[in-house]
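**Q** The sequence and its predicted three-dimensional model are supplied below.
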Amino acid sequence: MCLAIPAKVTELLDDAMAIVALEGIKKKISTALVEDLSVGDYVLVHVGYALHKVSPEEASRTLSLMAEAGVLQEELEEIAETSK
């Protein structure tokens, strides 16, 4: 389905890249569209790009709504598959 999904920045890399994590899944993404990121920030990720920062509360609320709607697991599986 490819929805944008909140994830936590766990590592900042060179060349506007970062590692994000969600539910034990780690993925390398581009941070070229977002300024002033720090490890521990939450970003909204879509097709390998951080679109913007979100608060931890907004990330939690969004993930809860996605789980309630039944789309979170599908998105996690897709992220895991593309992270291999």
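**A** Nice, thanks for sending it over.
**Q** When you work out contacts or count neighbours from here on, use the C-alpha atoms and nothing else.
**A** Noted.
**Q** what about residue 59, neighbour count?
**A** 19 (other CA atoms under 10 Å).
**Q** Quick check: it is in a helix.
**A** Yes - counting by DSSP: H, G, I helix; E, B strand; the rest coil, residue 59 is part of a helix.
**Q** Identify the residues contacting residue 45.
**A** 4-7, 51-52 (CA atoms under 8 Å, 6 or more residues apart in numbering).
**Q** And those residues, which is closest to residue 35?
**A** For the contacts of residue 45, the residue nearest residue 35 by CA to CA is residue 52; the value is 8.5 Å.
**Q** Pasting the second one now:
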Amino acid sequence: MTAMCLGVPGLITEIHQEAGLPVGTVDFGGLRRSACLSCTPEAAVGDYVIVHVGFAITMVDEAEARRTLEVLRAIDATDGSLRTELGEAAEPPAEPPAEPPREPRDLADAGGDAA
């Protein structure tokens, strides 16, 4: 059997600094883990990120995060791999804290490629 690492979506519930790096507490359906946010410096409390080996590697919207978690839960129902990866969390993430909505960023304004 071939092992595969997953990037799992979770909700950032708080952000703090550790050794000069931004670190978030990320909620994976009730199980909270720390994740380095240095690859996603624009991420804020209430955002969803994909976490892989302890690093938030990209941001996703809530709908995509929930769809991905549903697929992972379906896989988990057959082999328990999500519980193996995360512990006992296989539930939808907690609701984000109430915050005013943020305006979407235009990648061209941030010096990135909007293509």
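**A** That came through fine. Just so it is clear, the model here is predicted, and its values are computed rather than measured.
**Q** and the contacts of residue 45 of the first structure, which are buried?
**A** Among these, the ones that count as buried by 16 or more other CA atoms under 10 Å are 4-7, 51.
**Q** Looking at these, which are in helices?
**A** Counting by DSSP state H, none of the members of these fall within helices.
**Q** Looking at the contacts of residue 45 of the first structure, spot the one nearest residue 41 of the first structure.
**A** The closest of those, once distances to residue 41 of the first structure are taken by CA to CA, is residue 7, at 8.4 Å.
**Q** what about the strands in the first structure?
**A** 5-13, 17-22, 25-30, 42-46, 49-54 (DSSP state E).
**Q** In the second structure, what range does the shortest one match?
**A** The alignment of strand 42-46 of the first structure onto the second structure (TM-score structural alignment) covers residues 48-52.
**Q** now swap in the longest one and tell me
**A** Following TM-score structural alignment, the partner segment of strand 5-13 of the first structure in the second structure covers residues 8-16.
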